[in-house]
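Novice: no FASTA, just this:
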């Protein structure tokens, strides 16, 4: 029997939602700024080789480092989040991501210090990845463990709004800089401004998070003396099926997102002769749509079976590339925008409910660790190698068919994950929150 708690104040709910959204927005602003810069600038200034394709692949290799570092963040911060609490860890991850991104904006280039520039870039990219690996699971819990667990899809979507918000802001800043500066000025110093601006977002995020109390669910677990001492070992020993399901359900959305927000910029410039600003504009419009669609699909998943909605989105993701690539083959900007927007709507169908789907696979006392490990390990096999694999496949086969087939393969993996996943269960610790919210 759980103890009664005072009702959760609406102000606290709104603050938790804002804290979750703002932190993930910052960290995905960092990732998106790097993604755009990797596709357009970093190949020349950090990895010069005289071969545009080789330079782009080298830049995407450091993009992948950010994903490969995520499991370390999930392991380290996820474990601490279940042991000492959600709020403290989220302050640390926010500061780590912000400092790393700010320092990228100050890095000297290859022309100034040679190969050391690339080493420093990879190091800071690694730090970004560690921060994101620890951020996501906690950000999801920060909002969802304050809200009614029967509306977990909506409350958990706060963290899911962060990626499109961060992507929109990063692409907007870089597009503005690219538009108002000459090509030489943008390549020389203009891109740095986007990374230095992260300091503003860090200060705002810290201001919100430091004013927030620990989540009611974690406080309930702590009061009952049920905090785990070795959460990683417990997850591996007792919740292996949940971990595998959580990993696989993320693979297709990760590859879909990489394809349409990162690789497409390379594809349209190198294969279709379109400008990078056209690609960035299409991504910005699609990301703007996602700001409203993420919580909408999260809320919809509270009203219908979450796994079924996710399956519909996975099928759409598998089919869309076979429509998209022929559609943009003529180099039409309007069709490019339409194609990217539809792709990001499909991504919203998946990503909006995804946070709830992942976290509800694990018991509350292991939820930070379990969801963080699933999220980060999925990135290693999905999002991390996607730009590299897509670039290599295009170079080897010189056809969009192989790109679409690769996404189809990842959709099949996500289908297996959905088969393994369980439907929502409201645990005893969460019943207390539900009663407090509804009083």
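Specialist: On my side now, so go ahead. All values reported here derive from a predicted model rather than from experimental measurement.

Novice: Could you use CA atoms for every contact and neighbour count after this?
Specialist: Will do.

Novice: residue contacts, residue 365?
Specialist: 82, 218, 221, 226, 227, 228 (Cα atoms under 8 Å, 6 or more residues apart in numbering).

Novice: Report the spatially closest residue to the third one, excluding sequence-adjacent ones.
Specialist: Nearest residue to residue 221 in three dimensions, chain neighbours excluded: residue 227, at 6.1 Å (Cα to Cα, 6 or more residues apart in numbering).

Novice: SS state for the one you found?
Specialist: Assigned with DSSP: H, G, I helix; E, B strand; the rest coil, residue 227 falls in the coil class.

Novice: How many residues are close by the nearest residue to residue 261 once chain neighbours are set aside?
Specialist: Among residues not flanking residue 261 along the chain, residue 283 sits closest, at 6.0 Å (Cα to Cα, 6+ apart). Per other Cα atoms under 10 Å, the neighbour tally for residue 283 reads 29.

Novice: for the one 5 residues further on, same thing?
Specialist: Under the neighbour criterion other Cα under 10 Å, residue 288 is assigned a count of 18.

Novice: ok, now residue 305?
Specialist: 12.

Novice: What distance do you get for it to residue 20?
Specialist: Applying Cα to Cα, to the nearest Å, the value for residue 305 to residue 20 is 25 Å.

Novice: Kindly indicate whether residue 218 is helix, strand or coil.
Specialist: With three-state DSSP as the criterion, residue 218 reads helix.

Novice: Next one: it from residue 46, what distance?
Specialist: 44 Å.

Novice: Ok, residue 274 next?
Specialist: For residue 274 relative to residue 46 (Cα to Cα), the value is 24 Å.

Novice: one step back: list the residues that contact the residue nearest to residue 221.
Specialist: Each residue near residue 227 by Cα under 8 Å, 6+ apart is listed here: 82, 83, 221, 365.

Novice: Type out the ChimeraX command that picks the buried ones from the residues you listed.
Specialist: What follows is the ChimeraX syntax selecting those of the contacts of residue 227 that are buried according to 16 or more other Cα atoms under 10 Å:
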select :82,83,221,365
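
Novice: Going by neighbour count, list what's buried in stretch 122-137.
Specialist: For stretch 122-137, a neighbour-count test (16+ other Cα under 10 Å) marks 122-137 as buried.

Novice: again, but for stretch 407-421
Specialist: Under the neighbour-count criterion of 16+ other Cα under 10 Å, stretch 407-421 has 407, 408, 410, 411, 412, 413, 414, 415, 417, 418, 420, 421 buried.

Novice: how many other residues sit next to the closest residue to residue 359 other than its chain neighbours?
Specialist: Closest residue in space to residue 359, ignoring its immediate chain neighbours: residue 371 at 5.5 Å, by Cα to Cα, 6+ apart. Number of residues near residue 371 (other Cα under 10 Å) recorded here: 31.

Novice: another one to put next to it:
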């Protein structure tokens, strides 16, 4: 492996390979996020009726959101598993594995019979495939970030890294747009019968494209250098937790707020707008699509600004802005005015994605190369386990037990944002650190 890694490095000019790595990571990440995001949108609207039809409607929604949360339970396991492998055998190989696994799981979701056809086996298989989706994404998310960060010029790591996290907004926009077209053209009955399967069945084509692009990127210079020195750890995850427990914990808490609030918007809001406010599903998809298209630019803005003023100040400004918007979010939704609803969703998503632009650099820079994948994945996927998966379920449960009053969800958002702000204040600046150490 040493010879292979060494020979890959000089074949392409450094800046050219950095751009190629950014494109490959961004496209691959977006392709995986399309499947993951589409599941959340369909879970909020269709799955309670076709996989949990035997339950009371309110319980069915909770059950559908619980399967959504399974993916987040699997993400830390995938992040830790692929993180250890990535620190030992390289970033490139792992990214090919994760993309293939995500595509296979998503394609099979599109093929699943419903509860009316095979009974209890249907939701059971759904849970298993959702677990595999999350397991794959746990390794993908961090690996794609590191592939870009370790190729990027030091003074532009924030900007280069930000393009990776445009994948979540781009995929949310594409998934929402696809679902909008399907619900508008097929109608509610046909969409529920078979139309929801289309985004998942398209996974096969997306995986072929993603693998082709990633095969054209070399292993990262930082990993090649560490490998040549024999610096890799036998069990990098243990080393990361032994030497950097405080760093992992701070980063995990920092990322709880963007994670929780993102799923309040992209998953729970869909259920709230359509079920509680009684507004059309396709219009909700359209608002979410437009908001996520706008958010692509705020992701890049966050990364670029962090290269100039630092990761910590950018995160602080964005977090305060997120808190201000969260406090009025449901009040704006309750107007039932689509222009106001679109503004609320766009402002909330936009403020969150400023932080997403900073996140790749913020999570990669504190760790040395030999444990970077493991340490970064532990913090990133840990936040998703703690609040990402449970958030739609928690919000639905809170709303039902508060008699439909949304202030409890606003309070939930305020608590997680407040905790993240404290963790940001306690964290050091990392912009100046050498990523090849």
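Specialist: Now that the structure is in, tell me what you want to look at. Nothing here was measured: the structure is a model prediction, and the numbers come from that model.

Novice: Could I get the TM-score for this pair?
Specialist: TM-score of the superposed chains, computed with TM-score structural alignment, normalised by the length of the second structure, equals 0.95; 428 aligned residues with a Cα RMSD of 1.6 Å.

Novice: picking that back up, now do the same for the residue nearest to residue 359 of the first structure: its match in the second structure.
Specialist: Using TM-score structural alignment, the partner of residue 371 of the first structure in the second structure is residue 376.

Novice: Residue 365 is in contact with its match, correct?
Specialist: No: counting by Cα atoms under 8 Å, residue 376 of the second structure does not reach residue 365; the two are 9.2 Å apart.

Novice: Alignment lookup: residue 239 of the second structure to the first structure.
Specialist: That one, residue 239 of the second structure, aligns with residue 234 by TM-score structural alignment.

Novice: Can you mark which positions in the helix or strand hosting its match are buried?
Specialist: Using DSSP states H and E, residue 234 of the first structure sits in helix 231-238. By 16+ other Cα under 10 Å, the buried positions in helix 231-238 of the first structure come out as 231, 232, 235.

Novice: list the contacts for the residue nearest the centre of the second structure?
Specialist: Of all residues in the second structure, the one closest to the mean position by Cα atoms, centre = their mean is residue 168, 5.6 Å from it. The neighbourhood of residue 168 of the second structure, defined by Cα under 8 Å, 6+ apart, consists of 29, 30, 33, 34.

Novice: top helix in the first structure by residue count?
Specialist: Secondary structure of the first structure per DSSP state H: the longest helix is helix 10-40.

Novice: give me the stretch of the second structure that it matches.
Specialist: So helix 10-40 of the first structure sits over residues 15-45 in the second structure, by TM-score structural alignment.

Novice: Average offset of the matching stretch relative to the first structure?
Specialist: Compared with the first structure after fitting, stretch 15-45 of the second structure has a mean deviation of 1.1 Å; criterion: mean Cα distance after the TM-score superposition for the first structure.

Novice: What residues of that stretch count as buried?
Specialist: For stretch 15-45 of the second structure, by 16+ other Cα under 10 Å, it's 17-45.

Novice: Check stretch 386-393 of the first structure too.
Specialist: Neighbour counts over stretch 386-393 of the first structure (16+ other Cα under 10 Å) mark 386, 387, 388, 390, 391, 393 as buried.

Novice: Mind reading off the mean deviation between stretch 96-106 of the second structure and the first structure?
Specialist: With mean Cα distance after the TM-score superposition for the first structure, stretch 96-106 of the second structure averages 0.4 Å from its match.

Novice: Tell me how far that stretch lies from the chain's centre.
Specialist: In terms of Cα atoms, centre = their mean, to the nearest Å, the centre of stretch 96-106 of the second structure is set 15 Å apart from its chain centre.

Novice: helices or strands up against the longest helix of the first structure?
Specialist: Applying 3 or more Cα pairs under 8 Å, 6 or more residues apart in numbering; DSSP states H and E, one finds that helix 10-40 of the first structure makes contact with helix 52-68, helix 86-104, helix 116-144, helix 152-180, helix 191-196, helix 198-210, helix 264-270.

Novice: What range does the fifth one cover in the second structure?
Specialist: By that I understand helix 191-196 of the first structure. Helix 191-196 of the first structure corresponds to residues 196-201 of the second structure when matched by TM-score structural alignment.

Novice: Please apply the same query to the second one.
Specialist: Following TM-score structural alignment, the partner segment of helix 86-104 of the first structure in the second structure covers residues 91-109.

Novice: which residues touch that stretch?
Specialist: Residues contacting stretch 91-109 of the second structure (Cα under 8 Å, 6+ apart): 28, 32, 35, 82, 85-86, 126, 129-130, 132-133, 136-137, 139-140, 143-144, 146-147, 197, 200-204, 206-207, 210-211, 214, 217-220, 223.

Novice: For the closest residue to residue 379 of the first structure other than its chain neighbours, give me its contacts.
Specialist: When the adjacent residues along the chain are set aside, residue 379 of the first structure lies closest to residue 67, with 5.7 Å between them (Cα to Cα, 6+ apart). Contacts for residue 67 of the first structure (Cα under 8 Å, 6+ apart) come out as 129, 376, 379, 380, 383, 384.

Novice: OK, contacts around the second one?
Specialist: Taking Cα under 8 Å, 6+ apart as the criterion, residue 376 of the first structure is in contact with 67, 70, 71, 74, 133.

Novice: ok, now with 10 Å
Specialist: Residue 376 of the first structure is in contact with 67-75, 129-130, 132-134, 136-137, 246-247, 250, 382-384, counting by Cα atoms under 10 Å, 6 or more residues apart in numbering.

Novice: Repeat that for the first one.
Specialist: Residues touching residue 129 of the first structure, when contacts are defined by Cα under 10 Å, 6+ apart, comprise 27, 31, 63-74, 96-97, 100, 123, 135, 376.

Novice: If we use 7 Å, what do you get?
Specialist: Residues in contact with residue 129 of the first structure (Cα atoms under 7 Å, 6 or more residues apart in numbering) are 66, 67, 69, 70.

Novice: quick one: what's aligned to residue 363 of the second structure in the first structure?
Specialist: By TM-score structural alignment, residue 363 of the second structure lines up with residue 358 in the first structure.

Novice: picking up where we left off before, which one among the contacts of residue 365 of the first structure gets closest to residue 6 of the first structure?
Specialist: residue 218 (14.9 Å; Cα to Cα).

Novice: With residue 86 of the first structure as the reference, measure out to that closest one.
Specialist: Applying Cα to Cα to residue 218 of the first structure and residue 86 of the first structure gives a distance of 8 Å.

Novice: Whichever residue in the second structure pairs up with residue 115 of the first structure and residue 367 of the second structure, how far apart?
Specialist: Residue pairing (TM-score structural alignment): residue 115 of the first structure is matched to residue 120 of the second structure. Using Cα to Cα, one obtains 45 Å as the distance from residue 120 of the second structure to residue 367 of the second structure.
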